[in-house]
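> sequence? don't have it. structure:
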């Protein structure tokens, strides 16, 4: 999909990615346009689905969620109905920060945040291992976040 973004659109997106609460007047000043064209460009970027929303980004560390584990999940059934059941059940577990269906030695890869190893062990036993159609899991504990960011490359 070719979005035909010009330099001004890219500047607006870069600024909004850094601070979505920036006042239109300040945003306009930074990108070198007046307020009305900036507002119209933002509205257009929202209408075409490039900007999908605005939200507060919470600090997992301040919330005490300092433990990150990546969990590989293998399924005992990969027919569409089984995948849909699994996907719906995963979405209901708040500790699963990300979950991707992947091609490779397992079927899914998920990022799980928890307070500590004991908390992760509970989440794994009580929530992840009992998900529909899970045959086995393999966990990889993160020791340090080297890069952790939202999508900003425009």
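Received, thanks. As the structure is a prediction and not an experimental result, all values here were calculated from the model.

> From here on, just use CA atoms for contacts and neighbour counts.
Noted.

> in a helix, that's where residue 97 is, yeah?
No - counting by DSSP: H, G, I helix; E, B strand; the rest coil, residue 97 is not found in a helix; it is strand.

> how many other residues sit next to it?
By the criterion of other C-alpha atoms under 10 Å, residue 97 has 13 neighbours.

> right, and it touches residue 91 too?
No - with contact defined as C-alpha atoms under 8 Å, residue 97 does not count as touching residue 91 (9.3 Å).

> roughly how far apart are the residue minimising distance to the centre of the chain and residue 71?
Residue closest to the average C-alpha location in the chain (C-alpha atoms, centre = their mean): residue 98, at 5.9 Å. Using C-alpha to C-alpha, to the nearest Å, residue 98 is found at 10 Å from residue 71.

> Would you mind listing the residues touching both of those two?
110, 111, 112 (C-alpha atoms under 8 Å, 6 or more residues apart in numbering).

> alright, now check it against this:
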């Protein structure tokens, strides 16, 4: 069971997507990163992806200043992180839509 909570009510109204590139593409580096990212409460989703990034993160923060602090203190300090690219969401058009069969 999951509760739907309005992010702004929790002072987490800013949605940020972050592409992460690791310094090595090995099973060990992926596993180490995944164990570390799973402990971060501000990360809503973490997906291993194909393409320009190794992982794509969905993060909720209070504002840009909040993200800047988190980025500098925690994200770039994660094991194996070589590069991040940040995308601030301007408008949530479809979010968490139900899966239909």
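All right, it came through fine. Note that this is a predicted model, so its numbers are computed, not measured.

> TM between them?
Scored against TM-score structural alignment, normalised by the length of structure 2, the superposed chains reach a TM-score of 0.93; 101 aligned residues with a C-alpha RMSD of 1.1 Å.

> returning to that earlier point: now flag whichever of the shared contacts of residue 98 and residue 71 of structure 1 is closest to residue 135 of structure 1.
Within those, the smallest distance to residue 135 of structure 1 is 15.2 Å, found for residue 110 (C-alpha to C-alpha).

> For that closest one, give its distance to residue 76 of structure 1.
Distance from residue 110 of structure 1 to residue 76 of structure 1, by C-alpha to C-alpha: 17 Å.

> who has more neighbours, these two?
Counting neighbours by other C-alpha under 10 Å for residue 110 of structure 1 and for residue 76 shows that residue 110 has the greater number, 19 against 13.

> Tell me who's in contact with the alignment partner in structure 1 of residue 7 of structure 2.
Alignment note (TM-score structural alignment): residue 7 of structure 2 maps to residue 60 of structure 1. Going by C-alpha under 8 Å, 6+ apart, residue 60 of structure 1 touches residue 66.

> Can you tell me the element residue 60 of structure 1 falls in?
Assigned by DSSP states H and E, residue 60 of structure 1 falls within no helix or strand.

> repeat for residue 85 of structure 1
Per DSSP H and E: helix 80-91 holds residue 85 of structure 1.

> which bit of structure 2 covers that helix?
So helix 80-91 of structure 1 sits over residues 27-38 in structure 2, by TM-score structural alignment.

> How about stretch 121-135 of structure 1?
Aligned using TM-score structural alignment, stretch 121-135 of structure 1 spans residues 68-82 in structure 2.

> distance between the ends of the matching stretch?
Using C-alpha to C-alpha, the end-to-end distance of stretch 68-82 of structure 2 comes out at 17 Å.

> chain center to that stretch, what's the gap?
Chain-centre distance of stretch 68-82 of structure 2: 11 Å, with C-alpha atoms, centre = their mean, to the nearest Å.

> Report the buried residues of that stretch.
Of the residues in stretch 68-82 of structure 2, 71, 75, 78, 79, 80, 81 count as buried by neighbour count, 16 or more other C-alpha atoms under 10 Å.

> Tally up the residues packed near the aligned residue in structure 2 for residue 151 of structure 1, please.
In structure 2, the residue paired with residue 151 of structure 1 according to TM-score structural alignment is residue 98. Other residues near residue 98 of structure 2 come to 6 when the count uses other C-alpha under 10 Å.

> SS state for residue 98 of structure 2?
Once three-state DSSP is applied, residue 98 of structure 2 turns out coil.

> Tell me, how many residues neighbour residue 47 of structure 1?
11.

> how about residue 16 of structure 2, what's its partner in structure 1?
In structure 1, the residue matched to residue 16 of structure 2 (TM-score structural alignment) is residue 69.
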